[in-house]
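Colleague: Okay, sequence plus prediction incoming.
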Amino acid sequence: MTACMDVIHGILSRVKSPEDPLAMIKGIYLMADEYDSYSNEYLVPINSVLWKSQRADADSMLKGFWAAVKSGLGHSISKCYITGVLPQSLVDNTSGFNVAQYVSWESKLAGFCGLTEADVAAVLALEKVCGSTVKAKKHLKIMKDHYNGFNFVPGG
């Protein structure tokens, strides 16, 4: 990650002319989606022996990655967005990145990345998908009960 930020900073620092297409770029926007998928396997590991031997290395790599992102914020990285991550993973795996602001419940951002509750309900309401309004409501409830870590913001 540090090498990547060095490359970006190097490219941007070589821009000399205001007419250069990169002249107005001050840094990148970093978006990380579902970076915790490996740690979700820890909740129900398929091979617990293999998992235990690899977990420490994976945790160390992630903590180092987020520490590098934190050091690049405001310099090479203008903004960082993390989506599709369980709150438990934010606490443990990003301990080097303790500058985050949790905005998942802000309705004005509900459609920023991914689907809103209205999007999911509209698909479930299609006759070919669930067959009836009753089944669509049932399936939406199941999804909210099991997947609301992804936060279907009410009214979003």
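Modeller: It's in.
Colleague: Only C-alpha atoms from now on, for both contacts and neighbour counts.
Modeller: Will do.
Colleague: Give the next helix or strand downstream of the longest helix along the chain.
Modeller: When the chain is parsed with DSSP state H, its longest helix is helix 48-72. Following helix 48-72 in sequence order, the next helix or strand is strand 77-83 (DSSP states H and E).
Colleague: Could you give the number of residues near residue 91?
Modeller: Counted with other C-alpha atoms under 10 Å, residues neighbouring residue 91 total 12.
Colleague: If you could redo that for residue 3, that was the one I meant.
Modeller: For residue 3, the tally of surrounding residues (other C-alpha under 10 Å) stands at 9.
Colleague: this is the comparison structure:
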Amino acid sequence: MDYTKESLERVSFQTRGKWYLAEQVDAFLDELSDSVERDAQTTSQWRRERDDLRKEKERLQQERDALRQENARLKKEREEARAGEQAALTQLQAVQEKLAASPGEERRRRVCQDLEQERDQLISDIKALRSYRETCRKAVEEDARALLRQVERLPSEKLL
């Protein structure tokens, strides 16, 4: 039984003369003691939970602060990267303008590209010729073996 102020005011004991009955008073005190003990346990449990929640709150606040710092650092890095990207684009534009301004350099670049393409084509042709040579060599070997087999089947040794 949970005891509240109102429930305690409603408690009454039978009297025997000017004394209360000891059994009733003892039973009431036992119930009251049990109720107080349950309340103390509940209060103790709530305090533990409160302490745990405070620790969790503190941990979460620290985590939040760490995440805010990380967020600020990442924003700073992003801004620095954007600034670096902009600087690189500016440099690239300056180089492109220089190249456009010097026709000799552009001509050399085109000649180099043409030479690289021609080199790649020559390498491709060499590979094709090697493959063709290997195919022809194998065909000649097969023909020579076939001729040798035919010669071996001839009846006369003089022909050999």
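Modeller: That came through fine. Since the structure is predicted, the reported quantities are computational estimates derived from the model, not experimental observations.
Colleague: Need the TM-score from the superposition.
Modeller: TM-score of the superposed chains, computed with TM-score structural alignment, normalised by the length of structure 1, equals 0.22; 55 aligned residues with a C-alpha RMSD of 4.8 Å.
Colleague: before we move on, back to that, now do the buried residues in the longest helix of structure 1.
Modeller: Applying a neighbour-count criterion of 16 or more other C-alpha atoms under 10 Å, one finds 51, 59, 62-70, 72 buried in helix 48-72 of structure 1.
Colleague: what's the farthest-apart pair in those?
Modeller: 51 and 72 (30.9 Å; C-alpha to C-alpha).
Colleague: just the helices in structure 1 please.
Modeller: According to DSSP H, the helices that structure 1 contains are 2-13, 37-43, 48-72, 87-93, 117-124, 127-130, 133-147.
Colleague: out of these, nearest to residue 31 of structure 1?
Modeller: helix 48-72 (11.0 Å).
Colleague: elements contacting the lengthiest helix in structure 2?
Modeller: Among the segments of structure 2 that qualify as a helix by DSSP H, the longest is helix 22-101. When contacts are defined as 3 or more C-alpha pairs under 8 Å, 6 or more residues apart in numbering; DSSP states H and E, helix 22-101 of structure 2 packs onto helix 103-152.
Colleague: Can you tell me which of the buried residues of helix 48-72 of structure 1 is nearest residue 136 of structure 1?
Modeller: Distance to residue 136 of structure 1 across these (C-alpha to C-alpha) is lowest for residue 51, with 37.4 Å.
Colleague: how about CSV for the helices of structure 1, with distance to residue 81 of structure 1 added?
Modeller: CSV is the format used below for those (distance: least, C-alpha to C-alpha, whole Å):
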stretch, distance to residue 81 of structure 1
helix 2-13, 16
helix 37-43, 16
helix 48-72, 11
helix 87-93, 12
helix 117-124, 20
helix 127-130, 32
helix 133-147, 20
